[in-house]
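Chemist: 3D, please:
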Amino acid sequence: MAAAEPLVFPLGHAMGPFHQQRDAPPAYWVVRLGWDSPLLPDRATADVWALAHGHPETAGRTPWTRTELCRAASAAGVSDPDAVLGGLLERGLVAEVTPGTDDAATFAGTHRVQSLLLGLGELPDRPGVDGIGLLGMPALAQVPLGTYEFWQWGHLWPTLTEAAAGLAEMAAQAPEHAPEEADPVQVLDRVLHELHRLLSVHAVYLDRSLAVADAQR
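Modeler: This next block holds a predicted model:
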């Protein structure tokens, strides 16, 4: 059986474009990552980095891989998305991660999640589904309880590894829980597979752990 293609994850929080003059096109785009503010030097790079977040309509159903990202980037007019993606990978602004591997464990131990937007609670017309978004507007993300709890609590831990362990410990305290809900390894695997449902609507962003950020400062 062929190995699964790695998932593609963007790293950092978008700070927006920088215009050197009023009404001029952006000179570059800024990303906040750890203690750094790396720049995306052109539209193609900014577009591919943005597309690494996934697409809301397919997130959770279609794994967001290099193949899917490059297909979407080509459709958006990027002439050589694979080369652009390669440059972002080299700079550490995008990561390729295969859940369940040693590399995934290393990634999870050196990165953290930061939550954005607001929790809207269980949707009245969809029992068991929780919304994330902005007050007074339709939910941008509609997710199962496990994903909602990751969004709600995951940022309190310094790494994704510790977040998965903490969520597993919380689940184990419930009188009725599935075995996989209390297994940190399986929780991390689920988190990685679900991340694009949150990334694609900017409900979270991925950052370096503070320990890594401090070491690179």
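Chemist: going forward, measure contacts between C-alpha atoms and count neighbours the same way
Modeler: Fine.
Chemist: Now do the strands in the protein.
Modeler: Listed in chain order, the strands of the chain (DSSP state E) span 7-10, 13-18, 28-32, 39-40, 94-97, 111-115, 118-123, 126-133, 141-144, 204-208.
Chemist: Give the other helices and strands that the shortest one contacts.
Modeler: So that's strand 39-40. In terms of contacts (3 or more Cα pairs under 8 Å, 6 or more residues apart in numbering; DSSP states H and E), strand 39-40 is packed against strand 28-32.
Chemist: what's the answer for the first one, then?
Modeler: For strand 7-10, the packing partners by 3+ Cα pairs under 8 Å, 6+ apart come out as helix 66-75, strand 94-97.
Chemist: any chance of these in a markdown table, with distance to S200 and mean neighbour count too?
Modeler: Formatted as a markdown table, those follow (distance: least, Cα to Cα, whole Å; neighbours: other Cα atoms under 10 Å):
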| stretch | distance to S200 | mean neighbour count |
| --- | --- | --- |
| helix 66-75 | 12 | 18 |
| strand 94-97 | 14 | 20 |
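Chemist: Distance to V30 for the ones you listed - can I get that in JSON lines?
Modeler: Below are the helices and strands packed on strand 7-10 laid out as JSON lines (distance: least, Cα to Cα, whole Å):
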{"stretch": "helix 66-75", "distance to V30": "20"}
{"stretch": "strand 94-97", "distance to V30": "14"}
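Chemist: I'd like the structure of this one too, to check against the first:
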Amino acid sequence: MLPVGHFAGPMFIAPDAVEPESYEVRYEDGVFSLSAAEYAVWALAHGDPDRVGSHRPTRQALTAEAEATGVTEPAVTIDALISDGLLALIEDEPAARRAFAERHQLMPLALGLGNQPSQLGVFQIGMPNTPRVSVGYDIYHMWLFCHRERTLWAAVQEIAGEAQEANDAAPAGDVELIADVDDLLAGLIEALPILLSTSCGFLDPRRPSPTSAPADDAAGSGDDGRGEDPAEDHEHGGDALVAQP
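Modeler: Sure, this is the predicted structure:
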């Protein structure tokens, strides 16, 4: 279970307001205005950076955490967020991973901090002097370049092809890059929870095809009926909040 969209902050509409009117999540070319309960669940789906490596982000875990936070009927909220595309549930098998990658894109946040002489195969992502996460070369490379393609699947295919070309040209005995597209995708999806929880990246729906009108594209766009506020029909709640992911 992974969150989709880019957090844009709380929205206050009155100078004397005590609580925000909504919590904004940029999604494609529009914005969802979430209630406090919806935002709490969506934010919790990012996971705790200190625990996400050992606690996989499942629906069951998200439901339990939302209940503990004070969200009423979290299962209903989770279903609504899935329906809106703000949560994505991925089954652990190749076809499901491919389907997810064909519908989404990974956008990088933070800075690439490179590696160190003592750990040539470890690359850090974060802010200057404040690394947030350490990953291997393959994940680092995909994090850097996946956003250049329309879909995550197209990006991983391109990177797999480049890796195979590099392996073919490398001298015998050199360390080979991972060139199997399914292995690369599985590794990236395994790393997504830590990348999202540390705000080193965010998921977005795939970009519309340049050869078709945005409204005709399966991924949708700002012209798909959402307009500036694709969640304008949502009720605004007052449940307990969680920290910004």
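Chemist: Can you pull the TM-score for these?
Modeler: The TM-score (TM-score structural alignment, normalised by the length of structure 1) is 0.86; 207 aligned residues with a Cα RMSD of 2.1 Å.
Chemist: thinking again about what came up before, what about the strands of structure 1, which gets the closest to P63 of structure 1?
Modeler: Comparison of those against P63 of structure 1 by Cα to Cα identifies strand 7-10 as nearest, at 6.7 Å.
Chemist: Spatially, and excluding backbone neighbours, which residue is closest to the equivalent of L113 of structure 2 over in structure 1.
Modeler: With TM-score structural alignment defining the correspondence, L113 of structure 2 maps onto L120 in structure 1. Distances taken as Cα to Cα, 6 or more residues apart in numbering put G131 closest to L120 of structure 1, at 4.9 Å, once the chain neighbours are dropped.
Chemist: for the equivalent of that neighbour over in structure 2, what are its contacts?
Modeler: In structure 2, the residue equivalent to G131 of structure 1 is Q124, according to TM-score structural alignment. Residues near Q124 of structure 2 by Cα atoms under 8 Å, 6 or more residues apart in numbering: 112-115, 131-135.
Chemist: export these to CSV and tack on distance to E24 of structure 2 and neighbour count?
Modeler: CSV is the format used below for these (distance: Cα to Cα, whole Å; neighbours: other Cα atoms under 10 Å):
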residue, distance to E24 of structure 2, neighbour count
G112, 27, 19
L113, 29, 18
G114, 32, 14
N115, 35, 17
P131, 27, 16
R132, 24, 19
V133, 26, 18
S134, 29, 19
V135, 30, 18
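Chemist: which pair in those spans the largest distance?
Modeler: Largest pairwise distance in the contacts of Q124 of structure 2, by Cα to Cα, is 13.4 Å, between N115 and R132.
Chemist: Return the residues in contact with the most centrally placed residue in structure 2.
Modeler: Nearest to the geometric centre of structure 2 sits L203, at 2.9 Å (Cα atoms, centre = their mean). Listed by Cα under 8 Å, 6+ apart, the contact partners of L203 of structure 2 are 3-6, 104-107.
Chemist: Same question for S134 of structure 2.
Modeler: S134 of structure 2 neighbours (Cα under 8 Å, 6+ apart): 122-125.
Chemist: Contact partners for the counterpart of Q152 of structure 1 in structure 2?
Modeler: The alignment partner of Q152 of structure 1 in structure 2, by TM-score structural alignment, is L144. Contacts of L144 of structure 2 were listed using Cα under 8 Å, 6+ apart, and they are 108, 112.
Chemist: measure L144 of structure 2 to V156 of structure 2 for me?
Modeler: As judged by Cα to Cα, to the nearest Å, L144 of structure 2 and V156 of structure 2 stand 12 Å apart.
Chemist: Since that was my last question, I'll sign off now.
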